[in-house]
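Undergrad: sequence and predicted structure below; questions after.
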Amino acid sequence: MRLRQQLYGVSVTPFAFVDGALDRADHLRDDPAALAEAWPQAGIIALDASGCALLDADGALRQFSGAELPAGPDEHIFLGLRDGRAWFAADAAHVPAARTDSLDLRRAAAAWPAWQATLFAQARALQHWHQRYRYCPACGGTLQFVRAGWLARCAGCASEHYPRTDQAIIAAITDGTRLLLGRQANWPARRWSVVAGFVEPGETLEQTIAREVMEETGVRVHTQTARYLASQPWPFPGALMLGFIAHAEPDAPHASEELEDARWFSADEVRAGLARDWREADGDGEAEGIVLSSPISIARYVIQMWLDEHQSARNGQ
């Protein structure tokens, strides 16, 4: 298996936003004295209003310390612990940064050490929740963030609200010999990927796979064949991608409102697509051959898993 577990639950994965995850240290969210004690030596990641992280003079993550910031831990979001050091997320407007250079999460995931990209992803998801969740959905009252930024409590009705994560499936659909891929109209001309979609209320994950694939391509999935592979936090802005492989009828795919095109591809075509640099799709649209998803995405992982299993089956393993 390409996804393997090390000690202490730390994953070694071929996609972003998993490796090096912090110890969330939930018990410290209700311990302001402990957070205040950790604050001077704490690490701080600062995000601007658009969700980009501030960089240092070398173009790397700008790591502030709590001692550099004018406000204490109560004004920032506690993210967790790494090797005993507390980490917080701060608003870039509240840090003494001499430089204004910043980097978005997608590019950071492709360039930074894994733990820094994972830290950034956690900070970005929480920042987005804080930015969008200002008023109580029950009574319209003003929300106040407590528990080190992890709980929003209404000043009017005292109802409590937690960070939102939207579950979505992403599936390698096969008819036994081919892989189903689709492309959106706004993608570069040669870019293709697997089908994905959000889980609706009252659905199982298997039902979501069948519904999304049918809606987007017209292909009928056998829900009993759906097999879970792995998951990935996808903070664009706040999803959890759940990766599957499933078998389907060899129906002729068709375009839809979601996809401008959908097709079956052979193992040789998929193998060639994986071998190409994923950035080729942003270049010459007249070149031949498909280009597949970025390595930061679980989409590429589920494609590779299908290809590996297909090849093993052909080899009789």
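TA: Ah, there it is. Residues are numbered from 1 along each chain as shown.

Undergrad: drop to CA atoms for contacts and neighbour counts, all remaining ones
TA: OK.

Undergrad: could you count how many residues lie near Val213?
TA: 24 (other C-alpha atoms under 10 Å).

Undergrad: ok, the residue nearest the centre of the chain - contacts?
TA: Nearest to the geometric centre of the chain sits Trp234, at 1.5 Å (C-alpha atoms, centre = their mean). Shown in contact with Trp234 (C-alpha atoms under 8 Å, 6 or more residues apart in numbering): 17, 121, 240-241.

Undergrad: which members of those residues define the maximum pairwise distance?
TA: Using C-alpha to C-alpha, these span at most 13.7 Å, a distance reached by Ala121 and Met241.

Undergrad: of the two, who's got more company?
TA: Using other C-alpha under 10 Å as the criterion, Ala121 and Met241 rank with Ala121 on top: 27 against 24.

Undergrad: ok, now how distant is His310 from Thr13?
TA: 21 Å (C-alpha to C-alpha, to the nearest Å).

Undergrad: got another one to weigh against that:
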Amino acid sequence: MKRAETVLFASSGLDRAAEMRRDEAVLKKALKDGAGVLPLWRGKPMLEGDFETGAVSPAFRPMGHPTLAKAREAPVFLGRDETAGPLFAVDISGWVPADVDEDQIGGFVDNTVQRHPSEEKTGAGFAELRRMMTGLSPRDAELVATARGLLEWHRTHPFCSRCGAASEMAEAGWHRACPSCGARHFPRTDPVVIMLITDGERVLVGRSPGWPERMYSLLAGFIEPGETVEGAIRREVMEEAGIEVGRVSYLSSQPWPFPASLMMGCRGEALSREITVDPEELEDARWVSRSEMLEVFAGRHPEIAPARKGAIAHFLLEHWLSDRLD
């Protein structure tokens, strides 16, 4: 697929500068010299710009800035930008805002913005990445996705899975070391297949229980141990919708830091047509024609809303509609 790397969160060519991760002296000097540090609160990056239009960018601050005062651990190193130099991120979830709507925080749709008292003049605030992601530049999107994925892994893996002792951040956040048994643990990425299953001029879509009203997407599922990408595609589609899949081809991939997946977008050709939904996996599944999907993307379909912009499902469907999958 010629435009595979234009999907949101795809590599922008960020220099991850792996050689710097072990050089504590260089990292400390960079932070002392004012390197940018992106604060995240409960998985929400601090952004600045126009929250109404979505034209935002990550709000980096130097160490010692009051916004970073509640940092849980040392900053994680994201990489080296050609213009900004070394960049970092830090979790400040220890800070407690004055007013928090817990019903929205962590929900499927979170429209709230939390603002640290020290950011009153800047207008910067913590916003849900899924809501603001399409307004980010490719470089900013890669930086924020990396920051969110790394910090969420540290938050959920504080103990050694071998002996149970508390582990420690090492190599600027790129692994955790156990001081008790010596085990080393590395950031987790879950491989997920997401499938554009076609039957001539029709595409298969489904909706999971609990999704917002009218939301449909391409079928997706985790790759199991000992399974190939092709095998996972055929198994998932058969399990969820009862459709047999034949030929499979790779299209594009997308890092998806919610919390830590790599979405592998593929196309599959249906060998059967009758849908049998597994109610534990899907609330509904249906074939949608190309002309009908055009109505969906135009916002005129009475039962189906367009896939979320920025997600690989939207990317694949958009390219299928415009016949640009090759």
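TA: On my side now, so go ahead. Not measured: the values here are computed from a predicted model.

Undergrad: could you tell me which of the contacts of Trp234 of the first structure remain contacts in the second structure?
TA: Contacts conserved in the second structure for these, using both residues aligned by TM-score structural alignment, their matches' C-alpha atoms under 8 Å: 17, 121, 240-241.

Undergrad: so which of these are in strands?
TA: Among those, the members found in strands (DSSP state E) are 240-241.

Undergrad: of all the kept ones among the contacts of Trp234 of the first structure, which comes closest to Asp74 of the first structure?
TA: Distances from Asp74 of the first structure to those, taken by C-alpha to C-alpha, are shortest for Ala121, at 21.1 Å.

Undergrad: so that closest one touches Pro237, yeah?
TA: No - using C-alpha atoms under 8 Å, Ala121 of the first structure makes no contact with Pro237, being 9.4 Å away.

Undergrad: related to what we said a few turns ago, export the kept ones among the contacts of Trp234 of the first structure to CSV and tack on distance to Pro113 of the first structure?
TA: Below are these laid out as CSV (distance: C-alpha to C-alpha, whole Å):
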residue, distance to Pro113 of the first structure
Phe17, 11
Ala121, 13
Leu240, 21
Met241, 21
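
Undergrad: from the kept ones among the contacts of Trp234 of the first structure, which is closest to Ala71 of the first structure?
TA: Ala121 (23.2 Å).

Undergrad: ok, the closest one - contacts?
TA: Here Ala121 of the first structure is in contact with 17, 105, 234-235 (C-alpha under 8 Å, 6+ apart).

Undergrad: what about the second structure, which of those residues hold up?
TA: The contacts of Ala121 of the first structure retained in the second structure, by both residues aligned by TM-score structural alignment, their matches' C-alpha under 8 Å: 17, 234-235.

Undergrad: okay, the residues you listed in a markdown table with distance to Arg263 of the first structure next?
TA: Shown next, in a markdown table, are those (distance: C-alpha to C-alpha, whole Å):
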| residue | distance to Arg263 of the first structure |
| --- | --- |
| Phe17 | 30 |
| Trp234 | 25 |
| Pro235 | 28 |
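
Undergrad: so which of these comes closest to Thr142 of the first structure?
TA: Pro235 (25.0 Å).

Undergrad: so what does that closest one match up with in the second structure?
TA: Alignment note (TM-score structural alignment): Pro235 of the first structure maps to Pro257 of the second structure.

Undergrad: skipping adjacent residues, who's closest to that match in space?
TA: Gly149 (5.0 Å; C-alpha to C-alpha, 6 or more residues apart in numbering).

Undergrad: trace that neighbour over to the first structure, please.
TA: So, by TM-score structural alignment, Gly149 of the second structure is matched to Ala125.

Undergrad: now swap in Leu294 of the second structure and tell me
TA: Leu294 of the second structure maps onto Arg271 in the first structure, by TM-score structural alignment.
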